[in-house]
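Asker: have a look; sequence and predicted model below, questions after that.
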Amino acid sequence: MTDALTRAREILTEFPVVDGHNDLPWALREQVTYDIDARDIAADQSAHLHTDLARLRSGGVGAQFWSVYVRTDLTGDAAVSATLEQIDCVDQLIARYPDDLRAALTAVDMEAARAEGRIASLKGAEGGHSINNSLATLRALYALGVRYMTLTHNDNIAWADSATDEPGVGGLSAFGREVVREMNREGMLVDLSHVAASTMRAALDTSTAPVIFSHSSARAVCDHPRNIPDDVLERLPGNGGVAMVTFVPKFVLQAAVDWTAAADDNLRAHGFHHLDSSPEAMKLHRAFEEATPRPVATVSTVADHLDHMREVAGVDHLGIGGDYDGTAFTPDGLDDVSGYPNLIAELLTRGWSRADLAKLTWSNAVRVLGDAEDVARDLQAKRGPSNATLEQLDG
């Protein structure tokens, strides 16, 4: 394994990781109300965060989609404002650390950052509630650098069903399909993590550009609704999209699913949101874990998902989306953003080639953004922006 780890680090030097989802901006909001002096990621933040610059470098990260997530209990204009604050946080980080981070809006920008030895920094909105049913707001987010939008988070919205809510509109409503078309026209990637399988299928039926799953794993390996069914994975070659495997134990290890449900219930019983990562919530988590030891995922657990996803979708349609700083627990060996070489080493021992791994870590994600840009140019030459409303299309 030592030799494999050395080879993994060599591969990542040339083909660094494009990670599809990191929740550092929300962690900064929750922990220090965006006081980035108090969480200076140029210093060691391992006591507080999964992410800092030294560990990003050690992990071989070359591009990061920073999530500009807001919780679904923020709705309407409050959700839009909070999303803008998240965007501002990312912009502040890029401005503060110019030697390490480079703003990226395009696939060309990503390659330029790699050539410069900087980490391409992109933004991804997590949940359609961030646009408050407004295509103009969607376009404004694109203008501010948002390059994907996850159609839902954990709860349904008026025009799309979530994986972890009861069916509402049967996947996508008419307005939901118009959102997908407008994202195609803008060049914003349609992200299908968090959405119901019916929404995945409806989006694939509608989108003329490649889609992504910014942080999802294989449902056939771990039967959780956040994961991707095989019939959807089978459609990725025809669409050109990319599924970015996530590391969250409750999505990759079947034994962790039941344990997590009990841990979430414990948080709620004490008055906390089940996604709360504040020190008080984490203290409760640790006490629960001491009383009820949690099942432990490993690097091998995640590699099992990638092996399956490669078999079903093909190596040209895979990527990585760790969900660091958005999960209370991580697999052994993937404890923080420095852990990616361990996963690449594990895949090397399983027979993945250098060319396969270059696609997984770098090339697939860069290609999918570039392909979405090509589709957008064609669509913009044919039609102007849509001003349709939820009321017009859904009644």
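Answerer: Thanks, I have the structure now.

Asker: contacts, neighbours, all on C-alpha from now
Answerer: Will do.

Asker: what about residue 73, how many residues nearby?
Answerer: Residue 73 has 10 neighbours, counted by other Cα atoms under 10 Å.

Asker: let's bring in a second model and compare:
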Amino acid sequence: MSADLHRRAVVADTHNDLLMAVAARPPALWARFFRDRWLPQLRDGGVDLQVLPVFIDDQFRPEGALRETLRMVEAAHVLAEGNADEVSLCRDGEEIDRALADGKIALVLALESAPGLDANVELFSTMHRLGVRVASIAHWGRTPLADGSGEDATGSRLTSAGVDAVAELERLGVIFDVSHLGASGVDHVLELATRPVMATHSSARALRDHHRNLTDDQLRGVAATGGVVGVNFVAGFLSADPGGYTVDRLVDHIEHVASVAGIDHVGLGPDFIREVSLELTPPCCEDMSALAGFDVNAVVPGLDGPRGLPLVTEALLRRGRPEADIRKILGENVHRLFQKELGRPA
């Protein structure tokens, strides 16, 4: 029953860093590497809608950040064009619906921390022209726009350029992503927002007190905008105890977000970082484990990549969740939000 439900549902993953692994290859291999390494995983996991974040490692910051951002955006276009029979890079809800109707995986391009843009908010318009439809403005540390959650002790809100960035993204129809933003920054965005915001990959702070997770008030705030919280699968964000690195603990977070924010405002933001991290570290990548305070390569058994997504459907059924709720969690909520908001100017 769970396999049939998973197959029939729209499954949306709001955060997978696979583009980093693709862009690490020579350009001539981008499309083929995606087809050989990642496409089978996405198909086996039933993924219908995949958000592709552009994240830049410290080796490229600051001088090479914008160049590497553009290179990764180009990689997304090349892999989509080279696999046009299987995927489609989508800019709005109509393009997503067309891709799904054709049996293709709908890809949506995102910026994670807006690397290289700095305080040049006008460059968000450039990124929009290139197909970016989701964006965040900080990662672990400080940017010219805001502080990431690793700087929570500062208690800082958005900079004036960050405030301008919120307005510009709303104008363009690029969905603002609060994941990784510092706690005060999240609250600031929720005060400013006039359009739905997302947390593409954040779990519940009430269940795991980590700065990367959202408080109940923040969960309610995202829901109040009409947005969606994609629950993060990274084991250390689910539990402080490795004994809690289980699918059931993940479902605890999903259930908590649903109970606080509402069933219409929860989705899946797996953040399948392990394969990408192991491929690229060392020597290129920053030490995410040191920043996070736990081993970021530790995984929930069975959920080390997209192939494990049917386990989530199975676990939700065991909890007694009705099919309609499970379909919303798996992807209907994200699909609905993208249909309504993606790429639509204010």
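Answerer: Yep, it's here. Being a predicted model, the structure only gives us computed values, none of them experimental.

Asker: can you calculate the TM-score here?
Answerer: Once superposed, the chains reach a TM-score of 0.88 (TM-score structural alignment, normalised by the length of the second structure), with 325 aligned residues with a Cα RMSD of 2.0 Å.

Asker: buried residues of the helix ranked longest in the second structure, list them for me.
Answerer: Taking DSSP state H as the criterion, the second structure has its longest helix at helix 65-82. For helix 65-82 of the second structure, the neighbour count (16 or more other Cα atoms under 10 Å) marks 65-66, 68-70, 72-80, 82 as buried.

Asker: please report how far the equivalent of residue 90 of the second structure over in the first structure lies from residue 145 of the first structure.
Answerer: Using TM-score structural alignment as the criterion, residue 90 of the second structure maps onto residue 104 of the first structure. Taking Cα to Cα, to the nearest Å as the measure, residue 104 of the first structure falls 8 Å from residue 145 of the first structure.

Asker: hang on, the earlier thing: moving C-terminal from the longest helix of the second structure, which element do we reach first?
Answerer: strand 87-89 (DSSP states H and E).

Asker: average gap between that next one and the first structure?
Answerer: In the superposition against the first structure, strand 87-89 of the second structure averages 1.1 Å from its aligned positions (mean Cα distance after the TM-score superposition for the first structure).

Asker: helices or strands next to that strand in the packing?
Answerer: helix 65-82, strand 105-111 (3 or more Cα pairs under 8 Å, 6 or more residues apart in numbering; DSSP states H and E).

Asker: what's the closest of those to residue 278 of the second structure?
Answerer: Closest to residue 278 of the second structure of these is helix 65-82 (Cα to Cα; 19.0 Å).

Asker: give the aligned equivalent of residue 13 of the second structure in the first structure.
Answerer: Under the alignment (TM-score structural alignment), residue 13 of the second structure maps onto residue 19 of the first structure.

Asker: picking up where we left off before, what's the most distant pair in the buried residues of helix 65-82 of the second structure?
Answerer: 65 and 82 (25.4 Å).

Asker: what is in contact with residue 104 and residue 145 of the first structure at once?
Answerer: residue 122 (Cα atoms under 8 Å, 6 or more residues apart in numbering).

Asker: show me what residue 107 of the second structure lines up with in the first structure.
Answerer: Using TM-score structural alignment, the partner of residue 107 of the second structure in the first structure is residue 121.

Asker: residue 115 of the second structure - nearest residue in space that isn't next to it in sequence?
Answerer: residue 65 (5.7 Å; Cα to Cα, 6 or more residues apart in numbering).

Asker: and the one you found, what is it in contact with?
Answerer: 56, 115-116.

Asker: the first structure: which residue goes with residue 268 of the second structure?
Answerer: In the first structure, the residue matched to residue 268 of the second structure (TM-score structural alignment) is residue 320.

Asker: swap in residue 336 of the second structure?
Answerer: For residue 336 of the second structure, the residue aligned by TM-score structural alignment is residue 367.

Asker: wait, what's in contact with its match?
Answerer: residue 107.

Asker: equivalent analysis for the one 10 residues further on, please.
Answerer: With contacts defined as Cα under 8 Å, 6+ apart, residue 377 of the first structure is in contact with residue 185.

Asker: ok, residue 12 of the first structure next?
Answerer: When contacts are counted by Cα under 8 Å, 6+ apart, residue 12 of the first structure touches 60-61, 341, 361.

Asker: now swap in residue 168 of the second structure and tell me
Answerer: 121-122, 124.

Asker: which of these does the first structure keep?
Answerer: Counting by both residues aligned by TM-score structural alignment, their matches' Cα atoms under 8 Å, the contacts of residue 168 of the second structure that remain in contact in the first structure are residue 121.

Asker: turn the contacts of residue 168 of the second structure into a markdown table, including secondary structure and distance to residue 152 of the second structure.
Answerer: Below are the contacts of residue 168 of the second structure laid out as a markdown table (DSSP: H, G, I helix; E, B strand; the rest coil; distance: Cα to Cα, whole Å):
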| residue | secondary structure | distance to residue 152 of the second structure |
| --- | --- | --- |
| 121 | coil | 23 |
| 122 | coil | 27 |
| 124 | helix | 25 |
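
Asker: and of the contacts of residue 168 of the second structure, the nearest to residue 188 of the second structure?
Answerer: When these are compared for distance to residue 188 of the second structure (Cα to Cα), residue 121 wins out at 17.7 Å.

Asker: aligned counterpart of that closest one in the first structure, please.
Answerer: Checking TM-score structural alignment: residue 121 of the second structure goes with residue 135.

Asker: my read: its match touches residue 177, true?
Answerer: No. Counting by Cα atoms under 8 Å, residue 177 is not a contact partner of residue 135 of the first structure; they are 11.7 Å apart.
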